[in-house]
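Student: got a predicted structure plus its sequence, pasted below:
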Amino acid sequence: MMEHITGDEDRVREEMVRIPGFVIRRYRPEDRDEARRILAGGLTGLAWPAFRSAIMVPSNFGLLLAACGAVHALTASPVCTATAFLALLALVYLACRGPFTGYVRETLKGDMADIARHYLSAPGCCFWVAEEEEGGAVTGGRGGGRLAGIVAAKAEPADRPTACHLYRLSVDPRCRGRGLARGLTQVVLDFARDGGFRLCALATTSVQQPALRLYQRMGFQLVGTEPVSLGFLSRLSQIDICYLEKRIELAPG
């Protein structure tokens, strides 16, 4: 259940949304470092699940077996075979880690370097942060404290004038599994509806299966996929970019 409340913090009245255990509010400049931390941690943390998934793909698994078999046939050395196996595993891990670390670098240098300018300076855009609530008190206090999650919305008029795009959804690992990702997504959907948008669009990856299931439970539909293409190594990762959309029912009146 989401409850809209108002608060008076830093002498600024602002609308906030409370869900069980958390308060979601508009971004403030003092939140910058924490917002960047949550985004970077959430994305780089995907490398390990991507690796586990990639090594189970039949083509990659077959490549590992074939390469190790060839090394063993040439050297008849268990040590060389084991070394080759570990080296190939490391190669697959780097292939899985590269797309996420590269994206983090680009994002931190891009919109996340100046969040206010990219998400708070134009109509149809906003950036929210979530703070954990304990005993009725918000743990982040007046901002600048430890945040629980982030999300952003941005209109792309040059692309699709009636669409609002959901960006940067990330939840701190300690707060996952408590409904915060759903609450942050709903805040963007409400923002899109109230802003008169007819569509909410987003992109995620095939590695993020819990996120994909959440979006689809909330009414998003998968409209397309494409493989991550960053050279030969990225093909080993078997990571796809997934595009989803949800039609928005406009608010009455």
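Tutor: Done, it's in. Numbers count the residues shown, from 1 in each chain.
Student: from here on, just use CA atoms for contacts and neighbour counts.
Tutor: Noted.
Student: isn't there a strand covering residue 132?
Tutor: Yes - under DSSP: H, G, I helix; E, B strand; the rest coil, residue 132 sits within a strand.
Student: what's the neighbour count on it?
Tutor: Using other Cα atoms under 10 Å, residue 132 is surrounded by 22 other residues.
Student: is it correct that it is in contact with residue 180?
Tutor: No - between residue 132 and residue 180 there is no contact under Cα atoms under 8 Å: 9.8 Å.
Student: try this one side by side with the last:
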Amino acid sequence: MALLSTFSRWFSLADFETQTHRSSMAPYHIRKYEESDRPWVLGLLFQGMDEHVPRTFCHLLKLPRTLVLLLGGPLALFLVSGSWLLVLAASLTLLIALRFLAQYPWSLFVANSLHTDMSDISKSYLSEPGSCFWVAESEG
């Protein structure tokens, strides 16, 4: 019970809002969202979603269907045409198409977010009593 009361006291709204952490890492301050934070929040959303694209692309490349397409398609194209240049161009085009395919769901998520909850952060996250949108600020 003592642990629970310590935990709830440590995470109380008033304490949490004004806590500043100092350690070997950069100092940070957690506070409520302000409209001037919008460009930074949206930038972090874009950056966070873009970080998923390379992993999704690697996952696509490891799928059996993709491996068959990447290996079997150029081989069949070479057997039909006899041109290594055509095989190279087709393989590069296929890899570029797969890269765009890996990026598509994350771009769609960002576009959907910008038309729903992220279009008006204050209305979506701060209008209800007791609701909040936190911002962690580091070195300004």
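Tutor: Yep, that arrived. Since this is a predicted model, take the numbers as computed values, not measurements.
Student: about what we covered before: what residues are shared contacts of residue 132 and residue 180 of structure 1?
Tutor: Common neighbours of residue 132 of structure 1 and residue 180, using Cα atoms under 8 Å, 6 or more residues apart in numbering, are residue 22.
Student: how about the strands of structure 2, start to end?
Tutor: 20-21, 28-32, 134-138 (DSSP state E).
Student: distance to residue 54 of structure 2 added to those strands, as TSV?
Tutor: Converted to TSV, these look like this (distance: least, Cα to Cα, whole Å):
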stretch	distance to residue 54 of structure 2
strand 20-21	32
strand 28-32	29
strand 134-138	26
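Student: in structure 1, which residue sits furthest out from the middle?
Tutor: Within structure 1, residue 76 marks the point farthest from the mean C-alpha position, 45.8 Å out by Cα atoms, centre = their mean.
Student: aligned partner of that residue in structure 2?
Tutor: By TM-score structural alignment, residue 76 of structure 1 lines up with residue 82 in structure 2.
Student: kindly report the same for residue 115 of structure 1.
Tutor: By TM-score structural alignment, residue 115 of structure 1 lines up with residue 121.
Student: then residue 89 of structure 1?
Tutor: Match for residue 89 of structure 1 (TM-score structural alignment): residue 95.
Student: and for residue 56 of structure 1?
Tutor: Counting by TM-score structural alignment, the partner of residue 56 of structure 1 is residue 62.
Student: any idea how far its match lies from residue 68 of structure 2?
Tutor: 10 Å (Cα to Cα, to the nearest Å).
Student: before we move on, what about residue 44 of structure 2?
Tutor: 37 Å.
Student: now residue 126 of structure 2
Tutor: The value you get for residue 126 of structure 2 to residue 68 of structure 2, if Cα to Cα is used, is 50 Å.
Student: out of those two, which sits in the busier spot?
Tutor: When neighbours are counted by other Cα under 10 Å, residue 126 of structure 2 and residue 68 differ, and residue 126 comes out ahead with 15 against 11.
Student: thought that one was touching residue 134?
Tutor: No - between residue 126 of structure 2 and residue 134 there is no contact, the gap being 10.1 Å when judged by Cα under 8 Å.
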